[in-house]
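Engineer: Need coordinates for the following:
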Amino acid sequence: MKRANHILVGTDFSEQADSALLEAVRLARRHGSRITLLHIIDETPSDSRWMVFGVPPADIEDALRKRADEELAKRVEGICADVPTETDIVFGKPSVTLVREAGERGAGLIVVGRTGESMMERLLLGSTAERLLRQAPQMVLVVRPGGDPGFRRILAPVDFSDYSRDSLEVAARIARDENAELHVLHAYEYAGLAQIASATSITATQSFQEELEEQSRRQLQTLIDEVDLKDLTPQLHLRVGLAAQEIITFARDEQVDLVVMGSIGRTGLKRLFIGNTAERVIRSVPSSVLTVKPSDFRPE
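Structural biologist: Prediction:
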């Protein structure tokens, strides 16, 4: 893990959020970091809530703050007992507020759990974790629920871009810190294979496939040599297929604890039509996921 001296943890007091906090505390102990445990109340109570509850909005806000204070205190005394931890409660939209607070507080890592938003909310808006990927310049760690803290097996998907090189370097540092296995995966597709197959012989088609595989193998080895992973003895894997699906399948089959990958933060129509591999992975992969942004990252 990059040495994040300050870790911002978002909590809604769910089991998923507590799993994220446990992992953040473990990382803070290892790296001597401090934690800000942040609870976000979704927007200031409105007149419509007043009508529902039959009490003034100010009283609703006070009640929400009181409950949140009690829940935060429980976690500081229990989970965070030996780690420097401050708590805060703010009103706002979770993803926007987490990004703003991380920037204002100088946090280098945002840690969240995988929340249980409804399918309709995910289809229309995306989960809080997915929105964080598009908006946060910091590293974002989305922690799988129910898993044991720690990373024994790490997967670094690469596509030979500068983004994936950066994420591979981060994955290597984590593997060294955790004394973990490092797996490096490149997934590629046979673009245009159908047209080639219809216009040439079976032998020519097979030759094209073999050439593409060999080219991918050479590029993967070149990347490994450039990043200098020899002390880790990484295991290299080539897969044919869509990147997101191959990452998810590999992580599930090999019981990967952490996937480390780059994310460039597409938004709007670009995300709708093109999508983002990191977002697709987070939706389905059984592992925790750490996304790494380029130094010049700007949300679109």
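Engineer: From now on I want contacts and neighbour counts done on CA atoms only, so please keep to that.
Structural biologist: Noted.
Engineer: Residue 84 reaches residue 34, doesn't it?
Structural biologist: Yes. Shown here, residue 84 and residue 34 form a contact pair, counting by Cα atoms under 8 Å, at 5.0 Å.
Engineer: Of those two, give the one with the bigger neighbour count.
Structural biologist: Between residue 84 and residue 34, residue 34 has the larger neighbour count (other Cα atoms under 10 Å), namely 21 against 16.
Engineer: And this one, please, so the two structures can be compared:
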Amino acid sequence: MKQLEKILVPIDINGDYSEQLNTAIKIAHVYNSEIIIVHVLSEEAGSGSISMRKMLLDSVLESLNKINDTLKKERIITKDPIIKHGKLIENILKVATKQDVNLIVAGSGYRLKDKGHKLGNNAEKLMRYSHIPVWVATTKTESKISNIICPVDFSEPARGALNNAISLAGDFNATLRVLGVVEPVLNLSPRYQLDDLEEENTRRMQQLEKEMGDFLKDFDFAGIDYVVDIYAGNVPMTILNMIKKHNHDLLIMGTTGRSGLKRVLMGSVTNKVTRELPCSFITTKSKDILHLRFYNEVKEIETHFKKGVKLADKGEHKGAIREFTACLRINTMYIPAIYKLSEVYKLMGDEAKAIYYDNMAKELLTRLWDEKLEEKIRKHYKSSLK
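Structural biologist: Coordinates of the predicted model:
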């Protein structure tokens, strides 16, 4: 299954896009992704004579074709570069939507002279407005995906971010740090006495530990080299300090939600952290970078499977076969549908096909699971048809 089927890489041919491209190539190699290159000409580029505009377009296309040649040498699936004209962010997002990409890999851009942060203005805008996950590759160091950090605040965006972090850690054989931070009460007020202050901060840490434990129960860390850290402190500064202390090369964050126990937008925390550009980072909003397509497939499979079971119960065997076969077109290894096909064909008196599908299921189970789990699956999906 292709988890990241299409990656969009907006290229600034006048900037340093080497690590941006290297990052996209590494991701594409792991997920067998297609990379789509896009360049947006400025609005000013439309002025001048026809010959000057053609010369500019030819020059841009030559540069983009060289990038595509690099992708082809890396055996990356690609297509002709896309050139647009007008507003940068607007055109990138339009292309991303039209091409139905799963991820945008952007460069960090330039630091503006009148801004104190290090993240380029265009990269920041793209991160803010895109509902497609954005992976910003820093140009400070060689692109690596070996040491991931994922701050969580137990919100839904944090849940999606951690799912992504676990998947990427497994696929890239990277270590993973899950970080929880609580804002302590630092100043005395009429509400707090000195003893109350210490007690309140202790209570907040205990609450954070409990929420973290409950939160992590829903995740599968099997095969992942990971640690869980809990700290009290300023959320953005704590995240930045942890990245620097442990040399993390990839940060994954959701962009809305809560920060610790204090009701503030996670988006503001994300902005504060990513503006310092401590390492490459991924921001996610509504789309889950790795799991959305998988969840949609599961939902579709379940719909066909339930229809097939109902039809089989009614004795409508041909209809049931059609629905179970639809499951296999989505995922050829969906074993419950294979067992059901064997059972329906047996009821129809087609012993050869019944044996064929039964053997197919056994072969898959032998490859994927041990005998104990096989028995559980057989029992769970045992047909009620008699």
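Engineer: TM-score of the superposed pair?
Structural biologist: Here the TM-score for the pair of chains, by TM-score structural alignment, normalised by the length of the first structure, is 0.83; 277 aligned residues with a Cα RMSD of 2.7 Å.
Engineer: In three-state terms, how would residue 176 of the second structure be classified?
Structural biologist: strand (DSSP: H, G, I helix; E, B strand; the rest coil).
Engineer: residues touching the residue opposite it in the first structure once aligned, list them.
Structural biologist: Using TM-score structural alignment as the criterion, residue 176 of the second structure maps onto residue 182 of the first structure. Residue 182 of the first structure is in contact with 153, 154, 155, 156, 171, 172, 175, 232, 233, 234, 235, counting by Cα atoms under 8 Å, 6 or more residues apart in numbering.
Engineer: Which neighbouring elements make contact with whichever helix or strand residue 177 of the first structure is part of?
Structural biologist: Taking DSSP states H and E as the criterion, residue 177 of the first structure maps to helix 162-178. Counting contacts by 3 or more Cα pairs under 8 Å, 6 or more residues apart in numbering; DSSP states H and E, helix 162-178 of the first structure is packed against strand 153-157, strand 181-188, helix 202-227, strand 258-262, strand 288-292.
Engineer: List the buried residues in the second one.
Structural biologist: Of all the residues in strand 181-188 of the first structure, those buried under the rule 16 or more other Cα atoms under 10 Å are 181, 182, 183, 184, 185, 186, 187, 188.
Engineer: so how far is residue 241 of the first structure from the first one?
Structural biologist: This points to residue 181 of the first structure. As judged by Cα to Cα, to the nearest Å, residue 181 of the first structure and residue 241 of the first structure stand 24 Å apart.
Engineer: Same check on the second one?
Structural biologist: In this view, residue 182 of the first structure and residue 241 of the first structure are 21 Å apart by Cα to Cα.
Engineer: do the fourth one as well
Structural biologist: Taking Cα to Cα as the criterion, residue 184 of the first structure is separated from residue 241 of the first structure by 16 Å.
Engineer: re the thing from before, quick one: the helix holding residue 177 of the first structure to helix 202-227, angle?
Structural biologist: Interaxial angle, helix 162-178 of the first structure versus helix 202-227 (axes from the mean of the first three to the mean of the last three Cα atoms, to 10 degrees): 60 degrees.
Engineer: Helix 162-178 of the first structure vs strand 153-157, what angle?
Structural biologist: Counting by the same axes, to 10 degrees, helix 162-178 of the first structure points 170 degrees away from the direction of strand 153-157.
Engineer: Looking at the buried residues of strand 181-188 of the first structure, spot the one nearest residue 217 of the first structure.
Structural biologist: residue 186 (8.8 Å; Cα to Cα).
Engineer: thinking again about what came up before, quick one: residues in contact with the helix holding residue 177 of the first structure.
Structural biologist: 1-2, 150-152, 154-158, 180-182, 223, 227, 229, 232, 260-264, 291-294.
Engineer: In the second structure, what stretch matches stretch 88-100 of the first structure?
Structural biologist: With TM-score structural alignment as the criterion, stretch 88-100 of the first structure aligns to 82-94.
Engineer: Would you check how far apart the closest residue to residue 46 of the second structure other than its chain neighbours and residue 47 of the second structure are?
Structural biologist: Leaving aside its sequence neighbours, residue 46 of the second structure sits nearest to residue 53 (Cα to Cα, 6 or more residues apart in numbering; 6.7 Å). From residue 53 of the second structure across to residue 47 of the second structure, the span is 7 Å (Cα to Cα).
Engineer: Looking at the two, which has the bigger crowd around it?
Structural biologist: Each of residue 53 of the second structure and residue 47 has its neighbours counted (other Cα under 10 Å); residue 53 has more, 14 against 10.
Engineer: The more buried one: helix or strand, and which one exactly?
Structural biologist: helix 50-73.
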